[in-house]
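# here's a sequence, model it:
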Amino acid sequence: MSREHYQNLIIGSGEAGKYLAWNLAKLGQKTAVVERSLIGGSCPNIACLPSKNVIYSAKAAALVDPQHGLGVIAGQFQVDMAGVARRKRQMVDELVELHLANFKASGAELIMGEARFAAAKTIKVALNSGEERQLQGERIFLCVGSRASIPDVPGLVAAAPMTHVEALNLERLPPHLVILGGGYVGLEFAQALRRFGSRVTIIQHGERLLEREDPDVSQALLVLMQDEGIEVLLSSKLLSVTGHSGTSVNLTVDIAGEQKQIAATDILVAAGRTPNTDRLDVALGGVELNSRGFIQVDERLRTTAADVWAMGDCAGSPQFTHVGYDDFRVVLSDLTGGNRTTHGRLIPYCLFTDPELAHVGLSETEAQTQNVPYRLAKVPMSHVLRTRTLSQTRGFAKALVGADDRILGFTAFGAEASELLAAVQTAMLGGLPYTALRDAIFTHPTVAEGLIPLFTNGFQTANSRK
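Model prediction:
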């Protein structure tokens, strides 16, 4: 079989891969992208955007609940899960078409199939059509992403549990959904499915939800879940499963040393991610993996093989689409003589529960562990007048301020927290003192206006660390 030659071979059309392909192809370089199934990667197809689409439908159901006291009475309403799925599919279809148009306009070739290394800088592709091609690239870029991990629990695989992929395609309402994992995916789906009408139980192995967050954040999220009617089992370990998810399952769970039987209809696994590197035959390409299966890279995302880069989840980068996009910028900079690296990146993230949790920079726990002195400013979200107009005063905002008055970290748990986050992150990127936000004139009533009471009245001397 003859080898086809390309200047750039990109494996995976996710966030980093597609942007790199479009940019290099527009420079006149012969570029091909090999994609197994999801054009554009997981974000527009089965992850970020589809999940937020479904979450918004769940919020719409919650807003017409008379208990919210918004004065909107719609009579008896019901949730149309097929309609929820249909709206999500329409959005995905539109995004896929947009991606196809971008590939065409850029000149990058999109090859549908599964790629493996055959030798250094050489890829063999099992095409989805059943044929095979062998491609040789002057440079190779790996952007193969990750997938949901399935814990090694007796009976779990045989029970055919859902991951986020299947959960986003539900056209029925699970009567009783058990979610394995109290992380970002688990909490977002727990609230959404509960608002649609499912009974929901979360099994969390750790002592807290979102254990990497500060204790006050974990506690606030626990109270939110419980107030929504979600059962949360902390310090719990799944021992075995019988039955089939989607019909009837029975779970044996150890809760702080005592066994409990849980009868349910569906299981959703949200217990971490596994890199999609196990089918790449990376050793044939001279690419080394770490002990967890992620590709070893340096701060410019170069692998151990010459002229091979890795980006996104598979390279061990923080598992966010916006980080994947920055990985693309790091690699493009390396290719064009720039000096951008992954070192010292200020990476924000947001949990899209209702209300949202948003964070950037140091947490209190991290600052204390690293012996970083700080002053703490913290106010309840009820001090942000915008939340009163929404009848959504739950939560708080807090910031860590250093001795030079610069903001070290910020966390907000409350309505529109993601938008509040952007303003603080911008100040942090610019090296502005907190007083720049305290003394600013923000539009009233907006969530950003809440930065004024946070930095004016929120400092708590007793909670400062030196």
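
# only C-alpha atoms for contact and neighbour calcs from this point on.
Fine.

# tell me, what residue is most central in the protein?
With distances taken as C-alpha atoms, centre = their mean, the residue of the chain nearest its centroid is Phe320 (4.8 Å).

# measure that one to Arg292 for me?
As defined by C-alpha to C-alpha, to the nearest Å, Phe320 lies at a distance of 18 Å from Arg292.

# same thing with Leu421?
32 Å.

# neighbour count for these two, which is higher?
Leu421 (23 against 9; other C-alpha atoms under 10 Å).

# what's the closest non-adjacent residue to that one?
In this structure, Leu421 finds its nearest non-sequential neighbour in Ala358, 6.2 Å apart by C-alpha to C-alpha, 6 or more residues apart in numbering.

# report the distance from the longest helix along the chain to the chain centre.
In the chain, with assignment by DSSP state H, the single longest helix is helix 81-106. Here the centre of helix 81-106 is set off from its chain's centre by 19 Å, with C-alpha atoms, centre = their mean, to the nearest Å.

# what's the answer for stretch 407-422, then?
What separates the centre of stretch 407-422 from the centre of its chain is 17 Å, taken as C-alpha atoms, centre = their mean.

# and stretch 274-292, by the same measure?
23 Å.

# for stretch 189-198, same thing?
On C-alpha atoms, centre = their mean, the centre of stretch 189-198 falls 19 Å from the chain's centre.

# got it, and stretch 342-354?
9 Å.

# ok, back up a step: A helix includes the residue nearest to Leu421, no?
No: assigned with DSSP: H, G, I helix; E, B strand; the rest coil, Ala358 falls outside any helix and is strand.

# and for comparison, fold this next one:
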Amino acid sequence: MDKFDVLIIGSGPGGYVAAIRCAQLGLKTAIIEKYATKGGTCLNVGCIPSKTLLDSSHHYEDALKHFEDHGIEINGDVKLNFKKMMERKSSVVEQTTKGIDFLMDKNEVTSFEGVGSFKDKTHIIITHNDKETTEIEAKNTIIATGSKPNSLPFIDIDKERIITSTEALSLKEVPKHMVMIGGGVIGLELGQVYKRLGSEVTVIEYMDRIAPVMDKAMSKELMKVMKKQKVKFALSHQVKAVDRDGDKVIIKADNKKGEEVTFEGDYCLVSVGRKPFTKGLNADKAGVKINDKGQVEVNEKLQTNVENIYAIGDVVKGAMLAHKAEEEGSFVAEVIAGQKPHIDYNLIPNVIYTWPEVASVGKTEEQLKDESIDYKSGQFPMRALGRSRASGDVDGLVKILSDKETDEVLGVHMIGARAADLIAEAVTAMEFRASAEDMARMSHAHPTYAEAVKEAALAATEDRAIHI
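Okay, the predicted model is just below:
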């Protein structure tokens, strides 16, 4: 029987990063993945394919609508080759997942394909092809089994017309009318993809605004931009029925007045979040506790109630983000190795990869009000930047919130071109407890989108932004 210092169950961003870090620390490491390709949801049916389609559809939309503004004339019609676009997406996914195999080999991590389940707290059974089994022994185990798309109890996901994000990333045709149930990250990103490609898109959201986890100003600005892009929204609507009639999907919902409203499309994407996945793990045989939300319960060291078993990523509490899982993967590896790492969950950024992109870190203005924290706010519009006018990406703004007394930055929220990259500046500043004045005094290259961060910091410091 093979014996390992650490075994990781699941090879998503949390799992494979944990495996690499364990190996770097000199621990004999193994990883189990039930699918033929590593990388979990993120690399296979999540972050990587969705961002690939977002970029491809963005190029297509630019060619259709914006090239002429830049003096670029195209002889003949701009044509969409949807099959080729999907093939490119698959190619990017394949390259990325193969990269994980390379990293496992490079770091001498032993890989097993199959479903990993506990026999007891130190022995794991790997089931290959639903029949053959292998038993291995692990001094420590990290559960990194991730999550699956959530649904509503009355919805029958048929994976043909009533679909989840997984199917939406591999459609064979561009929908005529795609109805999104859920105005969060998945619904907005994939809604924008298919709107660019020619679909009519309607987003139905239970809350009174889209992107409800973001600062309210960001939600408002994003909705304004997407409405300009002709995406339709039905806010404060509670979906109560989803039925299929041949190639049609009929969705019934109650609006905030309690009136029934009917929506009809040829595809319905159910994007109401994700739920932890522990099926087949047999956690009870190891004595590991799973709460009523389906999450593996852990302490501040990400250790379960069984001292040699840890859990990370989407399967534990907190935001379901690939980079949060990666941080936790490294964290647990270092805990097992006897080090004393730390994670500041307040400083894990959140991003929506629409265009313009939305990104945030720290507290929202609503949270600061709820917590009765006195704060200052400074913001700066992207359209006031020379760089934004040069590229034509003038939508959006940057907002910085700082402590009224100490000026320490408490939250940074932005919507605009390359906000997903710009947010790292805010994370860095907040990690070192910078003040708004500190950020304002940093030199930012001109012309760049990042100048909006400096200007917002100036606005938060003494209301002295230069370019507005």
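
# if we can go back for a sec, OK, contacts around the residue nearest to the centre of the first structure?
Phe320 of the first structure makes contact with 313, 349 under the criterion C-alpha atoms under 8 Å, 6 or more residues apart in numbering.

# which residue ranges of the stretch 251-400 of the second structure form strands?
Using DSSP state E, counting those that start in this stretch, the strands of the stretch 251-400 of the second structure run over 260-265, 267-270, 274-276, 309-311, 350-352, 357-362, 375-381, 397-403.

# what's the average per-residue distance for the fifth one once overlaid on the first structure?
For strand 350-352 of the second structure, the mean distance from the matching residues in the first structure following superposition reads 1.2 Å, by mean C-alpha distance after the TM-score superposition for the first structure.

# who does that strand touch, helix- and strand-wise?
strand 357-362 (3 or more C-alpha pairs under 8 Å, 6 or more residues apart in numbering; DSSP states H and E).

# outside of the strand it packs on, which residues touch it?
214-215, 218, 222, 346-352, 410-420, 423, 426-427.

# quick one: Tyr267 of the second structure from Gly15 of the second structure, how far?
33 Å.

# again with Met442 of the second structure
Distance from Met442 of the second structure to Gly15 of the second structure, counting by C-alpha to C-alpha: 37 Å.

# swap in Leu422 of the second structure?
As judged by C-alpha to C-alpha, Leu422 of the second structure and Gly15 of the second structure stand 27 Å apart.

# tell me how many other residues surround Phe118 of the first structure.
For residue 118 of the first structure the amino acid is Ala, not Phe. 19.

# how much space is there between the residue nearest to the centre of the first structure and Thr201 of the first structure?
Using C-alpha to C-alpha, Phe320 of the first structure is found at 26 Å from Thr201 of the first structure.

# returning to what we had before: more crowded one of Tyr267 and Gly15 of the second structure?
Ranked by neighbour count (other C-alpha under 10 Å), Tyr267 of the second structure and Gly15 place Gly15 first, with 32 against 25.

# what's the helix or strand for that one?
For Gly15 of the second structure, the host element (DSSP states H and E) is helix 13-24.

# next, the buried residues of that helix.
13-23 (16 or more other C-alpha atoms under 10 Å).

# excluding sequence neighbours, find me the nearest residue to the counterpart of Pro349 of the second structure in the first structure.
Superposed on the first structure with TM-score structural alignment, Pro349 of the second structure falls opposite Pro348. Of all residues not flanking Pro348 of the first structure in the chain, Val360 sits nearest, at 4.4 Å (C-alpha to C-alpha, 6+ apart).

# that neighbour: how many residues sit nearby?
Val360 of the first structure has 21 nearby residues by other C-alpha under 10 Å.

# try Gly337 of the first structure
Neighbours of Gly337 of the first structure (other C-alpha under 10 Å): 8.

# map it across to the second structure for me.
In the second structure, the residue matched to Gly337 of the first structure (TM-score structural alignment) is Gly338.
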